[in-house]
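J.: predicted model, plus sequence, below.
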Amino acid sequence: MLTTYYHPGYAAPIGQHIMPIRKFSLVADGLRDAPGIKLTRPEPVTESDLQRVHTAEYIAAIKTGEPRDLAQSQKFPWSPELFPSVCLTNGGCLAAARQALRDGASAALVSGFHHACADHGEGFCTFNGLVIAIDALVASGEIRSAAVLDMDLHYGNGTAQLAESRPYLFNLSLYGNDFWDNFCYRDVSERHHADGANHVSFSLPAGCDRKALFAIMDQALPQLAERKPDVILYQAGADPYFEDPYSPLALDHDDLRSRDRRVFEFAKAHRIPIAWVLAGGYTSDVSKVVRVHLNTFEAWREVYGC
């Protein structure tokens, strides 16, 4: 049984927006009768959990809406519902990571919010749920180390910056768009991220197909095994899909399902617990984004035999 964390309170009112926030409820609807899947409501993270990662000034801005530029630095319109919604989504990420330690695998129908930095948000990301979950588990003594495997289309600049001061966190990113200062660089030949001691990246060139992706994954994934993390948090992005308006890649639904299957095969072979979140995806037909995410669950079922 795969415990999957979902709460209808994940969705804050953001109006007409390129980020299809209703996709999480659509994915939940698609999983309700799926064999081997248990939908469970998480508890929100506490302010203490947030304070390990984010500054007091930034947390206060998200709670109160002031200063407004800071409260909307992630490019969402601020509302009083924003703070409780992001506490719930981050709670889902933390609950999934904790559940994976018990069961070997778990999921949360949330984004990892990998662009969020310590003192501001970026790229539709408010609080960095990936790092918040890892810091909470380290603080409680449940883990000593963790890895983020980020396969969203966009480079997770917030997670990389936060990793710099966290030697117990290894961030491995395979990306097709670099992302800095709230700006997306579509062509990785134009701008490429500089790696650090505990954040390593592999860029996916324009036109990247399944063969090229798998060759890069074969280079990248062994670095996770070398680090021997207690848990992997997997950012399973839908935006590498070839119809996504941001994507220069040549990956279809079956390619992304095969990507996910390869990730789960790796985690299972190395006996590393894995929790995943559903990141990205801006195709105008939201059903195609939902299909990418539902295929991630199918890939898990194929590998783990549930």
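T.: The structure has been received and is ready for your questions.
J.: for the rest of this, base every contact and every neighbour count on C-alpha atoms.
T.: OK.
J.: what about the strands in the stretch 51-200 of the chain?
T.: 105-108, 146-150, 169-175, 178-180, 183-185, 199-203 (DSSP state E, counting those that start in this stretch).
J.: my guess is Ile143 meets Lys228, correct?
T.: No: judged on C-alpha atoms under 8 Å, Ile143 makes no contact with Lys228 at a distance of 11.6 Å.
J.: and what about Arg271, helix, strand or coil?
T.: Following DSSP: H, G, I helix; E, B strand; the rest coil, Arg271 is assigned to coil.
J.: how about the helices in the stretch 1-150 of the chain?
T.: Counting by DSSP state H, counting those that start in this stretch, the segments of the stretch 1-150 of the chain that form helices are 23-31, 47-51, 56-64, 68-71, 82-103, 129-139.
J.: confirm for me that Pro67 is in contact with Tyr58.
T.: No: the pair Pro67 / Tyr58 is not scored as a contact, 9.2 Å apart, by C-alpha under 8 Å.
J.: use this one as the comparison:
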Amino acid sequence: MLKIAYDTIYAHPLPEGHRFPMLKYELIPLQLKHEGVITDENLFTPEICNEQWVLLSHDAAYWTKLKNLNLSYQEEKRTGFPLSAQLVERELRIAQGTINCCHYAIKYGVAFNVAGGTHHAGSNWGEGFCLLNDQAIAANYLLANNLASSILIIDLDVHQGNGTAQIFENNPKVFTFSVHGEKNFPFRKEKSDLDISLPDGVRDDEYLSIINQHLPLLFQKVKPDFVFFLSGVDVLETDKLGKLALSLKACQQRDQLVFQQCYQRKIPVQVSMGGGYSADIKVIVDAHCNTFKTANQIYF
């Protein structure tokens, strides 16, 4: 069964001026239900993540400031969000949702978090609308509980997973792979185990060729027993922030390449949705829903 983490707090934690990018979290499950891809049975509501799992990835001093709403002005500004208790709760529920999805992925092959992909959060900072790094927290949870021994993080959001790279820079059990826009945010990049920086304007064939070239080699090299996939749709030509030029079809083909590699090797994969900033919310929702539908076709 396709299991999907979703909570209403994903969509409504922010003041009016910040809400548009969050609407997709509410609309994605509604669209999937409308199309008959899922029912309410596929959805689950995560609890709040225990701080013992947070502290495997984030420094205690940073976490204390965050939970007590004591970030400095500059630290808060770097996140892009006005800090609030509800926002911290949102991040904790997203992190727990990704942990829960790991268990479902081990059972069913694949599982999704409607939100997540908060890959700009480093061990001691929040940045770019990311306060806690959900996939890093979940990866360290798996390692701590002996549920995985070799993890591959495939980050195909248009922005580099700088926080994820920094958290795992000295951890040989987690291989970080990021394909991103060279001239895009974050402007100070960290070093992933493998970074592929793309020039502006890359189109379908070139992008898919790069993914298709590297994925099989990575699976052979890393030999992962668990995969995290960050499936941002800000690679689309319509995206306001992305600077690449992919079609909806190519974005879906990208997802298919990832899922096929995992499915053929029987490696569980957890999916967090990442970014998407097209002017038309329908384009964003359709692109994300294609990721769910592609996995559903392959696995179920």
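T.: Done, it's in. Not measured: the values here are computed from a predicted model.
J.: care to give me the TM-score?
T.: The TM-score (TM-score structural alignment, normalised by the length of structure 2) is 0.92; 294 aligned residues with a C-alpha RMSD of 1.9 Å.
J.: please say which of Pro67 and Tyr58 of structure 1 ends up with more neighbours.
T.: Tyr58 (23 against 13; other C-alpha atoms under 10 Å).
J.: so which residues of the stretch 151-300 of structure 2 form helices?
T.: Under DSSP H, counting those that start in this stretch, the stretch 151-300 of structure 2 gives helices at 162-167, 204-222, 248-265, 281-299.
J.: out of those helices, which is the most enclosed?
T.: Across these, averaging neighbours per residue (mean count of other C-alpha atoms under 10 Å) puts helix 162-167 on top, at a mean of 26.
J.: circling back: will you turn the helices of the stretch 151-300 of structure 2 into a markdown table that also has distance to Gly97 of structure 2?
T.: Output for those, formatted as a markdown table (distance: least, C-alpha to C-alpha, whole Å):
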| stretch | distance to Gly97 of structure 2 |
| --- | --- |
| helix 162-167 | 18 |
| helix 204-222 | 25 |
| helix 248-265 | 20 |
| helix 281-299 | 16 |
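J.: for Gln74 of structure 2, which of the ones you listed is the nearest?
T.: Among those, the nearest to Gln74 of structure 2 by C-alpha to C-alpha is helix 162-167 (17.5 Å).
J.: where does that closest one end up in structure 1?
T.: Helix 162-167 of structure 2 lines up with residues 157-162 of structure 1 when matched by TM-score structural alignment.
J.: and the matching stretch, how far from the chain's centre?
T.: How far stretch 157-162 of structure 1 lies from its chain's middle: 12 Å, per C-alpha atoms, centre = their mean, to the nearest Å.
J.: and stretch 199-212 of structure 2, by the same measure?
T.: 20 Å.
J.: contacts for it next, please.
T.: Stretch 199-212 of structure 2 is contacted from outside by 181-183, 243-247, 250, 253-254, 257, using C-alpha atoms under 8 Å, 6 or more residues apart in numbering.
J.: if we can go back for a sec, can you list the strands of the stretch 51-200 of structure 1 in JSON lines and add mean neighbour count?
T.: Below are the strands of the stretch 51-200 of structure 1 laid out as JSON lines (neighbours: other C-alpha atoms under 10 Å):
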{"stretch": "strand 105-108", "mean neighbour count": "28"}
{"stretch": "strand 146-150", "mean neighbour count": "27"}
{"stretch": "strand 169-175", "mean neighbour count": "25"}
{"stretch": "strand 178-180", "mean neighbour count": "21"}
{"stretch": "strand 183-185", "mean neighbour count": "15"}
{"stretch": "strand 199-203", "mean neighbour count": "20"}
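J.: can you list the ones you listed in a markdown table and add distance to Val286 of structure 1?
T.: Shown next, in a markdown table, are those (distance: least, C-alpha to C-alpha, whole Å):
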| stretch | distance to Val286 of structure 1 |
| --- | --- |
| strand 105-108 | 19 |
| strand 146-150 | 22 |
| strand 169-175 | 22 |
| strand 178-180 | 23 |
| strand 183-185 | 21 |
| strand 199-203 | 26 |
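J.: map Asn90 of structure 1 onto structure 2.
T.: So, by TM-score structural alignment, Asn90 of structure 1 is matched to Ala95.
J.: the nearest residue to its match once chain neighbours are set aside and Gln252 of structure 2, how far apart?
T.: In space, and not counting its chain neighbours, Ala95 of structure 2 is closest to Asp134: 4.3 Å by C-alpha to C-alpha, 6 or more residues apart in numbering. To Gln252 of structure 2, Asp134 of structure 2 is 23 Å away according to C-alpha to C-alpha, to the nearest Å.
J.: was I right to think Glu149 of structure 1 contacts Tyr234?
T.: Actually, residue 149 of structure 1 is Leu rather than Glu. Yes: using C-alpha under 8 Å, Leu149 of structure 1 is in contact with Tyr234, at 4.8 Å.
J.: now for the match of Asn90 of structure 1, how many residues are close by?
T.: Count around Ala95 of structure 2 with other C-alpha under 10 Å applied: 31.
J.: with the one 5 residues further on instead?
T.: Here the neighbour count serves as a burial measure; for Asn100 of structure 2 (other C-alpha under 10 Å) it reads 24.
J.: equivalent analysis for Gln16 of structure 1, please.
T.: Neighbours of Gln16 of structure 1 under the rule other C-alpha under 10 Å: 8.
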